[in-house]
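K.L.:
could you look at this predicted model? Sequence included:
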Amino acid sequence: MVLVTRSCGETKAGTRRRRRGAGSFVLAPGPEELRTIALASGFSVPDLPANWKALVGIAGLVAEEILSDDTDDAGEIADALHLKISDGEASASDLATMGITDIDSCELSYEVVEEVARILREGWQVVQREAII
């Protein structure tokens, strides 16, 4: 399961106002759980790639780099990410999901960066909307 935070703020329904509480959280299923649920419900679902955790772990960093530098070059993105990681700018949870245990000897595969960039671009409108929120 994945822990998802909800944003705080006021909503207005007619004339009545409701306030969502600060620090409210929702447990959302992760890719493995979603696939299991889909299969149990009779849907045809492709297998998850063997490196799906690394893809998820690096996706936020790749999206940030694409948004900040507007580049398509996987090599440039990988080099920028390596610099961010070595400078301690990546979260511990992202590093753990990517399987990086030693920052000094981590290597980012250009192929993985390129795959994540391709996946993000396929759903780029959603990525941009989420970046604005």
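P.N.:
Okay, I see it.

K.L.:
please make it C-alpha for all contacts and neighbour counts, starting now.
P.N.:
Noted.

K.L.:
tell me how far residue 110 lies from residue 38.
P.N.:
Distance of residue 110 to residue 38, given as C-alpha to C-alpha, to the nearest Å: 31 Å.

K.L.:
scratch that, residue 77
P.N.:
For residue 77 relative to residue 38 (C-alpha to C-alpha), the value is 34 Å.

K.L.:
those two: which is more packed in?
P.N.:
Taking other C-alpha atoms under 10 Å, residue 77 and residue 38 do not tie; residue 77 has more neighbours (25 against 13).

K.L.:
which SSE is immediately downstream of the host helix or strand of the more buried one?
P.N.:
Here residue 77 sits within helix 74-86, counting by DSSP states H and E. Using DSSP H and E, the next helix or strand after helix 74-86 towards the C-terminus is helix 92-98.

K.L.:
show me what that next one is packed up against.
P.N.:
Secondary-structure packing of helix 92-98 (3 or more C-alpha pairs under 8 Å, 6 or more residues apart in numbering; DSSP states H and E): helix 52-69.

K.L.:
structure two is appended below for comparative analysis:
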Amino acid sequence: MTGEPWLYRVLVDPGATRSDAPLLDLPPGTEPADAASAAVTVFAVDAEAPALVLRVDDDEVGVTTRAHLHRLGGTVLRGPGDGDGATLPGESTRYVVLRFACETCETTAYRVHVGMSGAPECPNGHGPMEAER
């Protein structure tokens, strides 16, 4: 990993398991606050997701849960220049969360980018996953 994996440790729920958790794949250099915001967005879109496997720059960071992020609250993850944390209603102007699914086994993955490597591969060996709308 080109970044610092310990930066994301605060997002990892120590009691969480990865069983059937969708993947949230983030690009290199993603700030922890942006990773948390992306995870919150995925949980808002996918109400059935119990947890998310966080991966930054192709390295797995760990598993986070909706409850863990709720316990953290917004103030822990704010950085310098973030102001009072107020947000305008509507979709994020910083990223769009993309959902991919395997047509064979229905495994789900989320990304905030599609790099040169294209769509994510199914972890069960079924090839590239298809983008959903």
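P.N.:
Structure received. Keep in mind that what you see is a predicted model, and the values were worked out from it rather than measured.

K.L.:
tell me how they score on TM after superposing.
P.N.:
In this superposition the chains share a TM-score of 0.30, using TM-score structural alignment, normalised by the length of the first structure; 65 aligned residues with a C-alpha RMSD of 4.5 Å.

K.L.:
could you tell me the angle between the helix holding residue 77 of the first structure and helix 52-69?
P.N.:
Taking axes from the mean of the first three to the mean of the last three C-alpha atoms, to 10 degrees, one finds helix 74-86 of the first structure and helix 52-69 inclined to each other by 100 degrees.

K.L.:
buried residues in helix 74-86 of the first structure?
P.N.:
Of all the residues in helix 74-86 of the first structure, those buried under the rule 16 or more other C-alpha atoms under 10 Å are 74-75, 77-78, 80-82, 85.

K.L.:
ok, so of these, who is nearest residue 114 of the first structure?
P.N.:
Checking these against residue 114 of the first structure with C-alpha to C-alpha, the nearest one is residue 74 at 5.1 Å.

K.L.:
I'd like the buried residues of helix 74-86 of the first structure laid out as a markdown table, including distance to residue 121 of the first structure.
P.N.:
Below are these laid out as a markdown table (distance: C-alpha to C-alpha, whole Å):
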| residue | distance to residue 121 of the first structure |
| --- | --- |
| 74 | 13 |
| 75 | 16 |
| 77 | 14 |
| 78 | 16 |
| 80 | 18 |
| 81 | 18 |
| 82 | 21 |
| 85 | 23 |
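
K.L.:
so which of those is the closest to residue 119 of the first structure?
P.N.:
For the buried residues of helix 74-86 of the first structure, the nearest to residue 119 of the first structure is residue 74 (12.7 Å; C-alpha to C-alpha).

K.L.:
residue 11 of the first structure versus the closest one, what's the distance?
P.N.:
Shown here: residue 74 of the first structure relative to residue 11 of the first structure, a distance of 41 Å by C-alpha to C-alpha.

K.L.:
what do you get for residue 59 of the first structure?
P.N.:
Distance of residue 59 of the first structure to residue 11 of the first structure, given as C-alpha to C-alpha: 31 Å.

K.L.:
of these two, who's got more company?
P.N.:
Neighbour count, other C-alpha under 10 Å: between residue 59 of the first structure and residue 11, residue 59 has more, with 21 against 11.

K.L.:
mind listing what that one touches?
P.N.:
Contacts were defined as C-alpha atoms under 8 Å, 6 or more residues apart in numbering; by that measure residue 59 of the first structure touches 116-117, 120.

K.L.:
please redo it, this time with the cut-off set to 7 Å
P.N.:
residue 116 (C-alpha atoms under 7 Å, 6 or more residues apart in numbering).

K.L.:
mind telling me what element residue 53 of the second structure is part of?
P.N.:
Using DSSP H and E, residue 53 of the second structure sits within strand 51-56.
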